[in-house]
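**Q** Predicted model follows, preceded by the sequence.
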Amino acid sequence: MKQIRIILVEDDSGHALLIMKNLRRSGISDEITVFDNGQSVLDFFNSLPDERAHAEFVIILDLNLPVLDGHQVLKKLKSDHKTKSIPVIILTTTDVHQDIRISYELGCNIFITKPTQYDKFCITIQTLGMLLSIMEFPILVETNSLGDNSRT
């Protein structure tokens, strides 16, 4: 079974706990790392030793973040060759058409508006967890000197 590393960028600790709890309820057992501001998640990716470490990530990103907002983070991630292929799921309270449009233009893969009702919120996150369990993720392929492709 494939293992992914879920990066959750969420400044509301209550939402972060609820998201993690409901991802677990959906059967997700993968590592979940939480960042509470936009700059800290960029610092994390910049601190990784090489590109190969970026291949197994998926990012769940709020738009309303301190330091750097979600659009700023998304723009930086998608403009960096090391992180541009990481799937990014926007999970935010806004349903403003302009925010949705900008998010897709900047390269988000999925945009989800957080429901305000507790039960719907839980169902939404559990459904997201089920989607994550069947998603395919980019694999970094290197070509060696003989021209063979090897999975790293």
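**A** Now that the structure is in, tell me what you want to look at.
**Q** C-alpha from now on. contacts and neighbour counts both.
**A** Will do.
**Q** which residues touch stretch 15-31?
**A** 3-6, 8, 10, 32, 34, 122-123, 125-130, 132-133 (CA atoms under 8 Å, 6 or more residues apart in numbering).
**Q** the helices in this protein, which residues?
**A** Chain-ordered helices for the chain, with DSSP state H as the definition, fall at 13-25, 38-47, 70-79, 97-106, 118-134.
**Q** and of the ones you listed, who's closest to Ile86?
**A** Checking the helices of the chain against Ile86 by CA to CA gives helix 70-79 as the closest, at 8.2 Å.
**Q** other SSEs contacting that closest one?
**A** For helix 70-79, the packing partners by 3 or more CA pairs under 8 Å, 6 or more residues apart in numbering; DSSP states H and E come out as helix 38-47, helix 97-106.
**Q** ok, second structure coming up, stack it against the first:
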Amino acid sequence: MSLSLSADVVPKPQLIIAEDDPDDQMLMKDALVQNGVREKDVRFASDGQELLSLLACSVQNPAIILLDLNMPRKDGRQTLREIKGTESYKHIPVIVFTTSSSDEDILLTYQQGGNTFFTKPSTFDELVDIFALIKKYWIETAVLTR
């Protein structure tokens, strides 16, 4: 028996972004919308603690997490370690998206199971371009578990 679902029935990937700066949140949302990502498919957490609470309260895990490293309360380094150390979350792709470009942060990200590391760009156009790459690969091309 074959099951055929229309595009309207298949759930779109949900993206959770851990970012403490409200201005950066707004720019990221705008760049995602410019790339055709619906606002309702994006959730923001202001720090790692809030991100982990969102994950714990969600019925379904997000398809992707974008994670800033430098946040208050629980930073991205601690949060990445907890996500990748939790059986029910460790399969979720985590894209580190931060102002850091230090070799130490890049190495630590990959050692702790991060899937991709991006340094935040300096212009909005560059942000739109990076999100186009993220969307093309992680949303349209990669096969993700749910």
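**A** Happy to help now that I have it. Here the structure is a predicted model, which means the values were calculated and not measured.
**Q** Tell me which of the helices and strands packed on helix 70-79 of structure 1 sits most buried.
**A** Mean neighbour count (mean count of other CA atoms under 10 Å) peaks for helix 38-47 among the helices and strands packed on helix 70-79 of structure 1, with a mean of 15.
**Q** picking that back up, for the helices of structure 1, give me CSV that also has distance to Ile112 of structure 1.
**A** Shown next, in CSV, are those (distance: least, CA to CA, whole Å):
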stretch, distance to Ile112 of structure 1
helix 13-25, 13
helix 38-47, 18
helix 70-79, 13
helix 97-106, 9
helix 118-134, 9
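**Q** Of those, which is nearest Val58 of structure 1?
**A** Using CA to CA as the measure, helix 118-134 is the one of the helices of structure 1 that comes nearest Val58 of structure 1, at 8.7 Å.
**Q** Give the burial count for Ser13 of structure 1, as a bare number.
**A** Close neighbours of Ser13 of structure 1, defined as other CA atoms under 10 Å, add up to 12.
**Q** Distance-wise, check the residue opposite it in structure 2 once aligned relative to Asp47 of structure 2.
**A** Superposed on structure 2 with TM-score structural alignment, Ser13 of structure 1 falls opposite Pro22. From Pro22 of structure 2 across to Asp47 of structure 2, the span is 11 Å (CA to CA, to the nearest Å).
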